[in-house]
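Enquirer: Mind looking at a prediction? Sequence and model below.
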Amino acid sequence: MPSSLNSPTRVGSPTIAFSASESRFSTSSKRYRESTHLIPTPGVDKNRPKRHVPVNLWLPVVIGTPLLMLIMGMALEVCIELSSKNGGFKVPVQNALSIVSTQFLLAFFPTLFVIPVGYMWRTLDWMLRWYQPYVTMSRGNATAEESVLLDYIYLGSTLSMFPALKYNHRVIFWSSFLATVTYIFQPLAGSIFQIQTRGQTSDTTAQSTRSLGLVSDVAQLNAFAAAAGFVQAAVFNDLADPSFIRQGWSIAEFVFPTNIGLNGTMTVNTTAVQTNPNCANPSAPPIANTTTGIISTISLDGCTQNITFDPKVSDQQYGVAPAPCGAAATSLRPNFQPVVFWFWHVKGDTSSEVRTVFCNPTMQLFNVNATADLNNGGLTTVTILGNFTASNNLTGSPLNGIPYNALIFEDSPNPFIQARATATKVGVPGAIFRSAVQSNKGLQSVFDLPNGFSDLTSTRYTQHLAVTAKSIYFVNENTTLPAVQTSLVPRLWIDPFPGHSLAFLLFATGFLGLFLQLINRRQRRNLFMAAEPGTIAGALALTARSGFGDLLLPYDSREVMEKKLEGLRFRLDKRTGAILADDYEPTGDDGSFRGPDDAMMSLLGKRDTMQSSSQLAQEAALEAAGAYPVWRQELKTPYDK
């Protein structure tokens, strides 16, 4: 072995020492020199390093993420079906978090479920795009554009689909496509939930506080006077029927539930009293004799009634009197006899006219299903189930099924009771007359109508009888009754369109993503990397001895790098894992690559291929001392001059 290989050789400046082993360069390309043969074989001199697999590419992650998306899509479809079947899901009537609005909660919390899986899939897509150039080189014969110059990370998921199509990277295309789709998850999730008010029916019980029976203090006439006062107030203030009363029906009171929701109703199987005034016009027009002060009127039964009044007191007068027609009615006490209402007034031409209405109230007891509005207590419907047959002091003694007329009472020595009787007797006819005065076309129009006062009397007298019945025909008694509660309650509703859309995207992404991850995992089976490739040190570890880096300069643009690396094919060395480049286009007679320096040498004469070791060492020293190989001086830049 010549001594020149073991001692420093000065060729210009600087002086470089070479050993015999360092003079052995690979001859894979004549444009650069690589020294991967100097890299020790892993696992020979020391233990083979452990293969680096990022956490995001662990099997539980790459399998679990698409599976979770697939399961979430299926679960959402089930929730949509349950929502449609049950009219939504039950939610508290009042917002549990008063510091934020319901709309915020509906939009915020659904996104908490889809953002993690969307983020995890985009992370997996990022890892697939990061490793793709190395996967391509692991198969060998990769061009620079699809390997060392390819940067899927810089392009992002959406733009990566175009080069993926160009280079036939199907896994990357579909992975990037699905990663782009995941950005739609959040707006869809934020719009699937709605709060809607829907009817909800549930079987329950109601606590009734009253049962049928005649109250003991009925003789005090408090209930009658109060009912007459309510009728007057209803006329003046246009009031509806009070709680547990509707169009002649009076039902036993019950306790309203507290969690009624919106527009809640309760249907209770209870008892009720139906009072009917049975009002009718006389058989012939009544006659008012202003001289004698007597109003004569004849009922449909042919019973003549004479009513005394004083025409000098007022131009508008009204009242009510007993009308005992027939032996049965005559035998009744005045409290239970039929009555006749009369209304008289002086017209504009100074003539007078009178109207009378005969009423014979009746009462019936029923078992009913009564539906009450839980917001205001008003009855909405009453459905008869059957007659009430139990014996009590309404159907038996002392009433024997005959109701009070609630207007006429026996004289009482108690001035307070007598005052209540007078107020009741005057109040109800006064309320009827006031209704006529308040009519749209005035009092005279009611007198002119054939049934004007008959209709008004029937309406107001019915209301008076029902309010009175609620107070005197029910006694205190607590009982538990079966009931059905129906109310409009807030329900969490899943909008089908965004719901089905999100469920489909979750299912499709999970289903396709599972196959993509398994395919990519199989593609990486021959890829061995000891460190993550994203660092500068990791890139140097893979390419430092590959040689083709000598063709590149730090300030080369991408176009320049593409031109310099043109004609090379890249692969991963199966022994060391380093990135290697091979000439691809043979141009010489012997199949070797011929560059511009080879053409120059052919003009100067054939180069001696049999060089001594001294000559090889001298050429190596010259190349090491210069910034560029001697045959590529055209690569010099203005910075080198």
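Expert: On my side now, so go ahead. Being a predicted model, the structure only gives us computed values, none of them experimental.
Enquirer: Only C-alpha atoms from now on, for both contacts and neighbour counts.
Expert: OK.
Enquirer: got the buried residues for the strand or helix carrying residue 617?
Expert: Taking DSSP states H and E as the definition, residue 617 sits inside helix 613-625. Buried residues in helix 613-625, counted by 16 or more other C-alpha atoms under 10 Å: 613, 617-618, 620-622, 625.
Enquirer: For my notes, please list the residues you listed in CSV and give distance to residue 310 for each entry.
Expert: Formatted as CSV, the buried residues of helix 613-625 follow (distance: C-alpha to C-alpha, whole Å):
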residue, distance to residue 310
613, 154
617, 150
618, 151
620, 146
621, 146
622, 146
625, 143
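Enquirer: try this one next to it:
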Amino acid sequence: MGAEKRWIPISLRTWYIVLLVGSMLGIAVAIEIALHFSQEHSGWATDAANSQTGVRHFAFTLPPTIVAMIIIGLWSWTNIEIQRMQPYIDLAHGNAKSETTLLLDYTRTNTFLIWMHAASNKHWVVTLASIIALAGLAFQPLAAGWLTVRNIWLPLPPTSVRNLKTVGLSPDFSNLVPFVSAAGYAEAQALYALPDPAFIKDGWTVQPFVVPTNQTLNGTIFANTVGIKTWSGCEAADSVGIAQDPRGGVDLNATWGDCTSQFFIDTNATQQWGVQLVTQCLTGNVSTTPDEYKPVVFWVFDSSQALAAVTFCQPAISVANVDVEVNCQDGSLQNVTVSNVPWPGGDNITGPPMNGIPLNGIAFNLTNPDRYVLGRENATQSILPAAIWQSAVMNNGTDIMFNNSGTGWVELTDQVYSLYLALVASSVYFVDSDPSSHIELKINTVQSRILLSPIATHILAAALVILGCLGFIVHLYHKKLREPLALHHSPGTIASAVAITANSDFGNLMHGKQQEKEIVQALRNKRFKLDRSTGKIVLDREGSLDDDPEKLDESDGLPYIRRNTWRSLRTASPPASEHDHA
């Protein structure tokens, strides 16, 4: 005859376990490699609009969960077969109690309690297999949290855009439109807290360029370009004197170093303010300096309290190579830093005709101006001090202007006048650039990226490796344990139960037993085995000549002596030795 053919469940065959464990180890290695690339490349780009919710979110989070479900399901199949076969393995080894074989069914025990039940029966393979199955349930939540979507600050590829302007004195600004417009914006900012315009911040006016809004709106541009820095040079007057004027008003006298200024003020108005040139200084060449380059003085007077504040301002300017950060959405400057590369000069701002002295924006060198130009000049001279006054009103009242010897007026003047000078610089100190002039930009933007969770990845990989190795050990031990077992068909069906019990002493023992108590009572104190030749369950050692003649059955308290029991049961239940090979 050929070799004995045994029935072994598919999920307990070596090739199945090797594939399952190999897949678990392979997945563990794969997700660790994926984590490495995720960290190295900051994940993978995804659509911000659909990555957090909706179908796309479901699409990329579902596959890991499906893989986890498959692994759990495949090992659960193995676990169930181990539980089903345990009674038969005990029977194959012989001398098996009914409690751990014929009356045992692990598949009907609560999944979370099987390992304890198996441990109480000292079925260690079932115990470990059940623990692995329980631990494997963690795969699904870990897989669900494996992929995350986060907003990451990442650089885009460098891009080249056109410079819109270059440093140079505008050839014609005699219509004064840039000045009155700048004064108007400064006043609007004081009234409505407007932000600084594009490419202007803290006295810096940066050479404008095309903002590539087609790449991103939520990002920052980094560029090396040219900036013009203007300072208001505003300081409080050294002294301020108020004297009655014969004309009915008051004379305001202020000194600043060796410079003096006098103002006649009509006291019919409660609050008054204004700006004028500084024309009298003992030293220097103020008297010969063109009016558009002279220092200026801003003043405010409150006739109800006879209080005055005066600020002298001497504007200054410089040109430098700068590193800038620009908002992609509106071109607003985020930061300006002077670069290590010095400005080479050769321009008409730091060189002739300006020679590094900026226009004060208050007085102008006009030739035959029309009434509209003169109107813009007057408007500019009126708007600026009014903007400073309005800024005080918006900042806790006008009393701030006279606090600390007029330092409040100095601070407000510096804020408004500095913005005004920067706005003037954007129109007057830059000219249109050559169309071929380009600048290279680096853009960092917030991108929605799919990332791997490091914690979930490491835990998942470790669990796959540990449980995979333990599963393989369970397989090897179980394979050794079931060597005596020779099942000829799949157990578990009614037909199978009849096939392995019919025409055997076990079948005769169960004859007429229907109630659970009757079945348990009939099987008590008896040992069983699986006849290897017939594949039937038979009695083992019941009434065996190897039994101790004085042994008492402690389970039911009934003494039985080998010889008497042997004779009394010989007729009712044939011994296993007679039926092992039937």
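Expert: Arrived safely, thanks for sending. Predicted model, so just to flag it, every value in this text is computed and none were measured.
Enquirer: can you pull the contacts of the alignment partner in structure 2 of residue 379 of structure 1?
Expert: Taking TM-score structural alignment for the superposition, residue 379 of structure 1 sits opposite residue 333 in structure 2. Counting by C-alpha atoms under 8 Å, 6 or more residues apart in numbering, residue 333 of structure 2 makes contact with 198-201, 324-327.
Enquirer: circling back: for the buried residues of helix 613-625 of structure 1, which one is nearest residue 513 of structure 1?
Expert: Checking the buried residues of helix 613-625 of structure 1 against residue 513 of structure 1 by C-alpha to C-alpha gives residue 620 as the nearest, at 52.7 Å.
Enquirer: That closest one corresponds to which position in structure 2?
Expert: In structure 2, nothing lines up with residue 620 of structure 1, judged by TM-score structural alignment.
Enquirer: Quick test: name the residue nearest the centre of structure 2.
Expert: Taking C-alpha atoms, centre = their mean, the centroid of structure 2 lies closest to residue 150, which sits 3.5 Å from it.
Enquirer: ok, that residue touching residue 453?
Expert: No: assessed by C-alpha atoms under 8 Å, residue 150 of structure 2 is found out of contact with residue 453, at 10.6 Å.
Enquirer: Make sure residue 597 of structure 1 is actually in contact with residue 631.
Expert: Yes: between residue 597 of structure 1 and residue 631 there is a contact under C-alpha under 8 Å: 5.6 Å.
Enquirer: which residues touch residue 54 of structure 1?
Expert: residue 532.
Enquirer: whoops, I mixed them up, residue 458 of structure 1
Expert: Residue 458 of structure 1 neighbours (C-alpha under 8 Å, 6+ apart): 277-279.
Enquirer: In JSON lines: these, plus distance to residue 544 of structure 1, secondary structure and neighbour count.
Expert: JSON lines is the format used below for these (distance: C-alpha to C-alpha, whole Å; DSSP: H, G, I helix; E, B strand; the rest coil; neighbours: other C-alpha atoms under 10 Å):
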{"residue": "277", "distance to residue 544 of structure 1": "111", "secondary structure": "coil", "neighbour count": "25"}
{"residue": "278", "distance to residue 544 of structure 1": "112", "secondary structure": "coil", "neighbour count": "14"}
{"residue": "279", "distance to residue 544 of structure 1": "113", "secondary structure": "strand", "neighbour count": "22"}
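Enquirer: What remains of these once you look at structure 2?
Expert: By both residues aligned by TM-score structural alignment, their matches' C-alpha atoms under 8 Å, the contacts of residue 458 of structure 1 still in contact after alignment to structure 2 are 277-279.
Enquirer: whereabouts in structure 1 does stretch 118-125 of structure 2 align?
Expert: Using TM-score structural alignment, stretch 118-125 of structure 2 pairs with 164-171 in structure 1.
Enquirer: mind checking how far that stretch is from the chain centre?
Expert: 40 Å (C-alpha atoms, centre = their mean, to the nearest Å).
Enquirer: So what touches that stretch?
Expert: Applying C-alpha under 8 Å, 6+ apart, the set of residues contacting stretch 164-171 of structure 1 is 146, 172-173, 516, 519-520.
Enquirer: Kind regards, and thank you for your time.
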